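S.K.: Here you go, sequence then predicted model.
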Amino acid sequence: MMHADLIDQDDLLGQLRSIGFEMPSGATAEQACAQVVCGLNDDRARALRQLVEKMLTSSATILPAVRQAIDQQLLPALATYNKARTQA
């Protein structure tokens, strides 16, 4: 049997916790991402950007709900944060 690396909701929550974000247990990927993007500062945005880049460039398969949360919540929030910083 072949084993594939998967990034599921629990993996996402664990990775967000590992970089310092507090996550309620049982949060969905969408809820976790929505919470993460509130109150970004430079350090948190940098850590989050690195985490997202790592996940998206890895060979692991990102489950659809996690990918959707990244695409709809994290990527736009990071782009908006970066744009606001460069205009300030």
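M.R.: It's in.

S.K.: going forward, measure contacts between C-alpha atoms and count neighbours the same way
M.R.: Will do.

S.K.: Quick check: residue 68 vs residue 76, distance?
M.R.: Here residue 68 is placed at a distance of 12 Å from residue 76 (CA to CA, to the nearest Å).

S.K.: Which neighbours do the two have in common?
M.R.: Counting by CA atoms under 8 Å, 6 or more residues apart in numbering, residue 68 and residue 76 have no common neighbour.

S.K.: Now for the spatially closest residue to residue 61 that is not a sequence neighbour, how many residues are close by?
M.R.: Spatially, and ignoring its direct neighbours in sequence, residue 61 is nearest to residue 6 (4.7 Å; CA to CA, 6 or more residues apart in numbering). When neighbours are counted by other CA atoms under 10 Å, residue 6 registers 12.

S.K.: Mind listing what's buried along the longest helix anywhere in the chain?
M.R.: For the chain, the helix with the greatest residue count under DSSP state H is helix 42-57. Judged by neighbour count using 16 or more other CA atoms under 10 Å, the buried positions of helix 42-57 are 44-45, 48-49, 51-52, 55.

S.K.: then this one, side by side with the first:
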Amino acid sequence: MMHADLIDQEDLLGQLKALGLQIPSGSTAEQACECAVRGLDTARANELRMMVRNMYTSSATILPAVRRAIDLQLLPALAEYQKSQNA
């Protein structure tokens, strides 16, 4: 469960599922981010960017495993998608 001051792996999975993404139960944060970026389209990329922006600008503490998964999986994939759209 999400606490006002902490974002853990379950919170990340819940937020991704709330966006309508099919994330297998029991996925790690890294696996969830890998699933989230498969088949990116403009709408999904925008939703993911907004989710990350909201997480990173909130006062909540993001657990290291969640931040690492976002930084190493999600953000690079979003940047690559944006780059491909601008080409």
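M.R.: That came through, no problem. Note that the structure is predicted; figures quoted are calculated from it, not measured.

S.K.: Could I get the TM-score for this pair?
M.R.: Here the TM-score for the pair of chains, by TM-score structural alignment, normalised by the length of the second structure, is 0.94; 85 aligned residues with a CA RMSD of 1.2 Å.

S.K.: residues contacting the residue nearest to residue 61 of the first structure?
M.R.: Neighbours of residue 6 of the first structure in contact, by CA under 8 Å, 6+ apart: 60-63.

S.K.: Run through the strands of the first structure in chain order.
M.R.: Assigned by DSSP state E, the strands in the first structure fall at 6-7, 61-62.

S.K.: quick one on the thing from earlier: any idea which of the buried residues of helix 42-57 of the first structure is closest to residue 72 of the first structure?
M.R.: Nearest to residue 72 of the first structure out of the buried residues of helix 42-57 of the first structure is residue 52 (CA to CA; 12.6 Å).

S.K.: any idea what the closest one aligns with in the second structure?
M.R.: Matched to the second structure by TM-score structural alignment, residue 52 of the first structure sits across from residue 52.

S.K.: ok, now how distant is its match from residue 77 of the second structure?
M.R.: Distance from residue 52 of the second structure to residue 77 of the second structure, by CA to CA: 13 Å.

S.K.: With residue 4 of the second structure instead?
M.R.: Taking CA to CA, one finds residue 4 of the second structure at 28 Å from residue 77 of the second structure.

S.K.: which of those two has more neighbours?
M.R.: residue 77 (20 against 10).

S.K.: measure the more buried one to residue 56 of the second structure for me?
M.R.: 17 Å.

S.K.: got it, and residue 21 of the second structure?
M.R.: 20 Å.

S.K.: for residue 41 of the second structure, same thing?
M.R.: Taking CA to CA, one finds residue 41 of the second structure at 22 Å from residue 56 of the second structure.

S.K.: what's the answer for residue 9 of the second structure, then?
M.R.: 15 Å.

S.K.: Repeat that for residue 27 of the second structure.
M.R.: 21 Å.

S.K.: Could you do residue 7 of the second structure as well?
M.R.: With CA to CA as the criterion, residue 7 of the second structure and residue 56 of the second structure are 10 Å apart.

S.K.: so what's in contact with these two at the same time?
M.R.: residue 62.
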